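**Student:** Mind folding the following:
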Amino acid sequence: VAQSLRRRGFQNRIAYFNHIPFPGPDVFEALPWRAELLLGLMHYDVIGFQTSRDVRNFVASLRRFVPDTRISHLGKSLVVKTAGLSAAIGCYPVSIDFDEFASAGNSATVVTAGAIAQSVGEAKVVLGVDRLDYTKGILERLTAFRVFLQTYKEWQGRVTMLQIVIPSREEIPEYKRLKVDIETLVSEINGEYSTPGWTPIRYFHRSIPRDELLGFYRAAHVALVTPLRDGMNLVAKEFCAAHADNRGVLVLSEFAGAAEELATGALLVNPNDTEAVASSLYYALTMDEAEQEQRMKLMRFTVRTYDVFHWAHSFTQEASMLAPEKPEAILRVAGD
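**Tutor:** Now for the predicted structure:
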């Protein structure tokens, strides 16, 4: 896009934000047009990524596939020059409106949280919230929960998992099969472990309004956020913001971009290691309130300080500082 605009004489600043993970050079080299893609991105004035790992991967790919790439430091950002092009490269983790999720909510929030609490009784609540996508690790998470029930038999009847799957791209055959696989696995686990007074997994396949979702967050004792790969994952940040009481535990995939910011408070796991996820879930469910409060305060401070407004300001400020003689900036965001 930037290259096409430049050819048409467009002189304004153009910023590009890569919302999804950028692969390492060993993966990126599989693309037959790898150099062309990298040079196309270099027509932007500012290129933003979610994590420092993404920045390292992008720079490593430039060094390997674009000759004579030169890199220097400009504050917290890098300046990359190659083939007569120059761009500032930086890490700008996207975030949420903290106050929106930290607020008391409305009647829907209260009713939802109350209904969940009443329906589960004394049982602890484990929550998963995901868009239907194979990268979210939903099957692996459900398998880990099954391993948890097998390993820690004393928790059977004492914990309920709420799994929300938001419909997405269901006209695509692979996503249809994924939905069937998820529902089949939920049915298998419930069939294996349910008792007349307890169902291990409650499955929701629908979009959830924000105020109702806030009720789910408030009712949950543990959030299982375990994508196989994710640019950021805002569910992790929303869960933290929603817990104004500084209670609750976040079990977070080390492959989510949010892990870089929330590592001080979250229990980080490899979502492919179902036994380790089950073990971390046990630790989360048995964690005392003092440790919960300590961990949650650290994460809420981070999410509050580096909210979506900080992200927007820092990214656009970088574009403004780079070329002040250009009157305006255009932002393009890649990914979903």
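
**Student:** rest of the way, CA atoms for contacts and neighbours
**Tutor:** OK.

**Student:** OK, contacts around residue 293?
**Tutor:** 246, 247, 248 (CA atoms under 8 Å, 6 or more residues apart in numbering).

**Student:** Most neighbours among these, which one?
**Tutor:** The most neighbours of any of the contacts of residue 293, using other CA atoms under 10 Å, belong to residue 248, which has 28 neighbours.

**Student:** Which residue ranges of the stretch 1-150 of the chain form strands?
**Tutor:** According to DSSP state E, counting those that start in this stretch, the stretch 1-150 of the chain carries its strands in the segments 13-18, 46-49, 70-74, 77-82, 85-91, 124-131.

**Student:** check contacts around the residue nearest to residue 24 when sequence neighbours are not counted.
**Tutor:** The shortest distance from residue 24 to any non-neighbouring residue, by CA to CA, 6 or more residues apart in numbering, is to residue 57 (4.6 Å). For residue 57, the contacting residues are 22, 23, 24, 25, by CA under 8 Å, 6+ apart.

**Student:** of all these, which two lie farthest apart?
**Tutor:** With CA to CA as the measure, no two of the contacts of residue 57 lie farther apart than 22 and 25, at 9.3 Å.

**Student:** list residues touching both of those two?
**Tutor:** With CA under 8 Å, 6+ apart, residue 22 and residue 25 have common neighbours 57, 58.

**Student:** Where do the helices of the protein begin and end?
**Tutor:** 2-7, 25-28, 34-41, 52-65, 98-102, 107-120, 138-151, 173-193, 210-219, 234-242, 259-262, 274-286, 289-305, 308-322 (DSSP state H).

**Student:** The second one packs against which elements?
**Tutor:** Read it as helix 25-28. Under the contact criterion of 3 or more CA pairs under 8 Å, 6 or more residues apart in numbering; DSSP states H and E, helix 25-28 touches helix 52-65.

**Student:** Residue 198 - how many residues pack around it?
**Tutor:** By the measure other CA under 10 Å, the count of residues near residue 198 is 17.

**Student:** Another for comparison:
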Amino acid sequence: MVANRESFVHEYDKNGKIVCKKTIGGVSTTFDTIMRATKGTWVAHGGGSADKETVDKYNRVMVPPGDPKYVLRRVWMTDEEVRGYYEGFSNETLWPLCHIAFVKPKFSERDWQIYKKINKRFAQAVLEEIENEKAVVWIQDYHFALLAKYIKEKRPDVLVAQFWHIPWPTYEIFRVCPWGKEILKGILHNDLVGFHRYYQVDNFLGDIVRELESKVDREEYSVEYKEKKTKVGAFPISVDYERLVKEAENVTKRDITKFITYPYKILAIGVDRVDYTKGIPNRLLAIERFLEKNPNYREKFVYLGIGSPSRTNISTYRSLGEQIVEEIERINKKFSVGNWQPIIYINRPIEHDDLIYLYKNADLCLVTPLDDGMNLVCKEYVATNKGDGALVLSSFIGAAKELTEAFLVNPYDIKGMADSIKEAIETPKEERIARMTKMKELIKDRNIYRWTAKFLLELAKLKK
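**Tutor:** A predicted model of the protein is given here:
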């Protein structure tokens, strides 16, 4: 498997000792579970301060520490390469291009060249790992649009698949990318390409029809380009439901006075990377509107926002972080009474057990991205909640197609979100339990293992 982020990182602590930490969130958490079961090789960027000190001469290390299950193969980059490949082309070009958040993509020839260079470097690492053996290579996400091409040029016999975790844009948006055709050609070297939803598949196929001379079959969802056939499908990702349920059962008591120091009756939470696609400023405005229209909830309602800093070397993200803090200060100043304030913001990741405890006991979880491929926070909340919570969910994300018992909102509609917060709070407990029960049953059935099996079984059908 290939992913930009490694599952375990080695760092020097303040005393100069090497410590190994499990990376949190996104692809890394999801696929660590899968890799432990399959005992394969994970190829990723080695970005930890002590990563080079812990690998063998082949840049490999066995993980997890103490109970090794699979190989982690690290790929190295200079700071300049990280800026061009990761911060630049991946997150200032492809990320805004693929998300409808009205942030203009940056098109830099220099970043594009570095992106290609790093994709080639990862391809070389993959080829070294598989040597002359038969292999299946599973590529994760938008950091590697050209990786399948570079692998197939050397090993056309290897089965290669890619899952694109973020949305795919319509042609009216995609056509502005100067390297759009090269990106599509690169992805079409895969034997199988997966997205979360069929509207994302339709966007991808539509862009191919408009950009490349190819044969697109919309009935079987396949593309034939230059005598190479690629299958395309929708595979909605999920979470490890049983593991999350056990974690919630085991977390019986946590001291959350370190977060909230005053009494409250209604706890709403939000858990996000600090990213402009997550709709955090609009969510704050909705909370403000809710308290304006419903003064009876003042001194009773509290929103605890957990915002993990992200991509802080990019100016857009730094500005967003500053905007969020300013909005929270303004709203708190407007409504605060004595020690009570409506919004508490934790601008860092928190301990895992604390997060599970908050999920379990929160009355509401607000998940309101402007756009998102799937979003797993909402599924984690449903899996771990004690059963009578309410999920306020953006209708513009992949998960909304499954979690229809949530209180669905338009994240641009401030008044509508405020009204939905009130509705979620005031919905009778019996109805909230019924809604949550249906969502729990769905996630239990459509879990991460079913997702993995469905994708790999589809890939197995293509094996020659």
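
**Student:** circling back: take the helices of structure 1 and write them to a markdown table, including distance to residue 132 of structure 1.
**Tutor:** Listed next are those as a markdown table, based on distance: least, CA to CA, whole Å:
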| stretch | distance to residue 132 of structure 1 |
| --- | --- |
| helix 2-7 | 32 |
| helix 25-28 | 25 |
| helix 34-41 | 29 |
| helix 52-65 | 24 |
| helix 98-102 | 23 |
| helix 107-120 | 22 |
| helix 138-151 | 8 |
| helix 173-193 | 7 |
| helix 210-219 | 16 |
| helix 234-242 | 14 |
| helix 259-262 | 21 |
| helix 274-286 | 20 |
| helix 289-305 | 25 |
| helix 308-322 | 24 |
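
**Student:** Give me the nearest residue to the aligned partner of residue 318 of structure 2 in structure 1, chain neighbours excluded.
**Tutor:** The equivalent of residue 318 of structure 2 in structure 1 is residue 176 (alignment by TM-score structural alignment). Of all residues not flanking residue 176 of structure 1 in the chain, residue 170 sits nearest, at 5.3 Å (CA to CA, 6+ apart).

**Student:** Quick one: the strands in the stretch 1-150 of structure 2, in order.
**Tutor:** Counting by DSSP E, counting those that start in this stretch, the strands of the stretch 1-150 of structure 2 are 8-12, 18-22, 41-45, 60-63, 70-75, 136-140.

**Student:** Now distance to residue 452 of structure 2 and mean neighbour count too, for these, in a markdown table please.
**Tutor:** Shown next, in a markdown table, are the strands of the stretch 1-150 of structure 2 (distance: least, CA to CA, whole Å; neighbours: other CA atoms under 10 Å):
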| stretch | distance to residue 452 of structure 2 | mean neighbour count |
| --- | --- | --- |
| strand 8-12 | 21 | 20 |
| strand 18-22 | 21 | 15 |
| strand 41-45 | 16 | 23 |
| strand 60-63 | 21 | 20 |
| strand 70-75 | 17 | 22 |
| strand 136-140 | 11 | 21 |
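
**Student:** Between those, which one is closest to residue 308 of structure 2.
**Tutor:** Taking these one by one with CA to CA, strand 18-22 is closest: 15.8 Å.

**Student:** what stretch of structure 1 lies opposite that closest one in the alignment?
**Tutor:** Going by TM-score structural alignment, strand 18-22 of structure 2 sits over no part of structure 1.

**Student:** likewise stretch 413-430 of structure 2?
**Tutor:** Going by TM-score structural alignment: stretch 413-430 of structure 2 matches residues 273-290.

**Student:** which position in structure 1 aligns with residue 222 of structure 2?
**Tutor:** In structure 1, residue 222 of structure 2 lands on residue 79 (TM-score structural alignment).

**Student:** Hmm, I typed the wrong one, I wanted residue 286 of structure 2.
**Tutor:** Residue 286 of structure 2 maps onto residue 144 in structure 1, by TM-score structural alignment.

**Student:** Ignoring the adjacent residues along the chain, who's closest to its match?
**Tutor:** residue 274 (4.4 Å).

**Student:** My guess is that neighbour contacts residue 141. True?
**Tutor:** Yes: in this structure residue 274 of structure 1 lies within contact range of residue 141 using CA atoms under 8 Å: 7.4 Å.

**Student:** burial count for residue 154 of structure 2?
**Tutor:** That count, for residue 154 of structure 2 with other CA under 10 Å as the rule, works out to 12.

**Student:** For residue 60 of structure 1, what is the corresponding residue in structure 2?
**Tutor:** So, by TM-score structural alignment, residue 60 of structure 1 is matched to residue 206.

**Student:** how far away is the spatially most central residue of structure 1 from residue 126 of structure 1?
**Tutor:** In structure 1, the residue lying closest to the centroid (CA atoms, centre = their mean) is residue 233, at 1.1 Å. According to CA to CA, to the nearest Å, residue 233 of structure 1 and residue 126 of structure 1 sit 17 Å apart.

**Student:** which residue lines up with residue 31 of structure 2 in structure 1?
**Tutor:** Checking TM-score structural alignment: residue 31 of structure 2 goes with nothing.
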